[in-house]
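>>> give me a model of this one.
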Amino acid sequence: MTTVYVVFYSLYGHVYRMAEEVVKGVKEVENVEVKLFQVPELMSNEQIEAAGAKEAKESFAHVPVIEPDMLAEADGIIFGTPTRYGNMASQMKNFLDQTGSLWMNGALVGKVGSVFASTATQHGGQETTLTSFHTVLFHHGMIVAGVPYSCGELMNMDEITGGAPYGATTLANTDGSRQPTENELAIARFQGKHVAGITKKLHS
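Here you go, the predicted structure:
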């Protein structure tokens, strides 16, 4: 059985919502098992409450927290992160910084890696977050997959929408009030299915 992990960090729930759709996309591929995980939080409960994120965090508190060494169990890994000034969130970076032993042992070499993200604004660094995250995956020897233009939703010019050939994205607004649109969710599902299909072929 081919196994794909979806590993995310989310504060206000936008990346979690995208992760749910990525999981749905993976499930469309037969004989591929998918597991959803979140990375550890670095903020205190007091900081989360002060940021107005307590309710959102509680909505996905049931999702298990992954340990770095668990990445080696998967055949493909799809990571999700909010954007922080054009880069991944510190929680995700801290998690990846703990994968040194996996790197030393080549434990992720040949596995498929992919990334999706959320930004506050239309030009808030979604593409730099995705491509800079890819650098980490290349260092691990992973085979990086994005979202090809066979995903028709990438060509949507009728609305403001996230999505790039580097990965699915959503735009949350500066106050977090904007939720992922159907167009953005469709790209996320496509990414899940696309990565799962590649992973299955390579694993077999």
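>>> okay, CA-based contacts and neighbour counts for the rest of this
Will do.
>>> need the residue closest to the centroid of this protein.
Gly80 (1.8 Å; Cα atoms, centre = their mean).
>>> what segments of this protein are helices?
14-27, 45-50, 54-59, 90-96, 100-105, 126-139, 182-203 (DSSP state H).
>>> quick one: work out the angle between the longest one and helix 14-27.
So the one you mean is helix 182-203. Between helix 182-203 and helix 14-27, the angle comes out at 50 degrees (axes from the mean of the first three to the mean of the last three Cα atoms, to 10 degrees).
>>> how about this one, so we can line them up?
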Amino acid sequence: MQPYILILYYSKYGSTREMAHLIADGVEAAGLATKIRTVPALSTVVEVAAASIPAEGDIYCSLDDLAKCSGLALGSPTRFGNMASELKYFLDQTTPLWLSGALQNKPACVFTSSGSMHGGQESTLLSMLPPLFHHGMMILGLSNAHPALSNTQSGGTPYGASHVSGSRHEKTLSAEEKALCIEQGKRLGQAALQLLKA
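Take a look at the predicted model:
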């Protein structure tokens, strides 16, 4: 099977999804294939089970997609400084992968989008890291060697790519935010390739 990087995200308004696809562009520029996957929305009242394949957009992630990846980019919108419950719920189901060590020594990174500059981007990125550490993954941030990290007036952190979408999610990704997503994907792809050759 061809090695691939899994880009796993949850997105409600589309910004995190756009970031996922830009990160995939960076991974592919580094020379690795990608699988882009999402997770289903959660409901506090279960009336009917959601379809196993969404009506549109990226398909839902399976544990098998995660187990067989050569690296992971994990993305979520901010929810009061934390990852979205939809993504957390999926990660809570990964105990079998933890028991088997399926993700050990694989590179990983995180990315996020928030409605405001002070929407908790950095704490959200940090909230996504503990499950990855528990799985034994190797965490990659963004290097300040990339000028966009120092020049951005919107999203972008050393912990991972980020975007400020506006209170009504009306702001598109800035040139710097796009560049940082692509750079993060390239860095992840390059690290995975080095590990695959080792």
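>>> circling back to that earlier point, residues in contact with the aligned partner of the residue nearest to the centre of the first structure in the second structure?
In the second structure, the residue matched to Gly80 of the first structure (TM-score structural alignment) is Gly75. Neighbouring residues of Gly75 of the second structure by Cα atoms under 8 Å, 6 or more residues apart in numbering: 7-10, 16, 20, 110-112.
>>> try 6 Å this time
Applying Cα atoms under 6 Å, 6 or more residues apart in numbering to Gly75 of the second structure gives the contacts 9, 110-112.
>>> out of those residues, who has the most neighbours?
In terms of neighbours by other Cα atoms under 10 Å, the contacts of Gly75 of the second structure top out with Thr112 at 33 neighbours.
>>> against Ala20 of the second structure, how distant is that one?
Here Thr112 of the second structure is placed at a distance of 10 Å from Ala20 of the second structure (Cα to Cα, to the nearest Å).
>>> with adjacent residues omitted, what lies nearest to whichever residue in the second structure pairs up with Trp103 of the first structure?
Applying TM-score structural alignment, one finds that Trp103 of the first structure aligns to Trp98 in the second structure. Using Cα to Cα, 6 or more residues apart in numbering and skipping the chain neighbours, the partner closest in space to Trp98 of the second structure is His135 (5.5 Å).
>>> pull the contacting residues for the residue mapped onto that neighbour from the first structure.
Correspondence of His135 of the second structure to the first structure, assessed by TM-score structural alignment: His140. The contact partners of His140 of the first structure, by Cα under 6 Å, 6+ apart, come to 103, 108-109.
>>> of the residues you listed, grab the buried ones for PyMOL.
Here is the PyMOL command that selects only those of the contacts of His140 of the first structure that count as buried (16 or more other Cα atoms under 10 Å):
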select buried, resi 108+109
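>>> with distance to Val26 of the first structure as new columns, can the contacts of His140 of the first structure be given to me in CSV?
Converted to CSV, the contacts of His140 of the first structure look like this (distance: Cα to Cα, whole Å):
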residue, distance to Val26 of the first structure
Trp103, 26
Leu108, 20
Val109, 21
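>>> and for His203 of the first structure, the neighbour number?
Neighbours around His203 of the first structure, by other Cα under 10 Å: 15.
>>> need the counterpart of it in the second structure.
His203 of the first structure maps onto Leu196 in the second structure, by TM-score structural alignment.
>>> just give the nearest non-adjacent residue to that match, would you?
The shortest distance from Leu196 of the second structure to any non-neighbouring residue, by Cα to Cα, 6+ apart, is to Ser70 (7.9 Å).
>>> quick one: the one you found and Ser150 of the second structure, what's the gap?
Taking Cα to Cα, one finds Ser70 of the second structure at 30 Å from Ser150 of the second structure.
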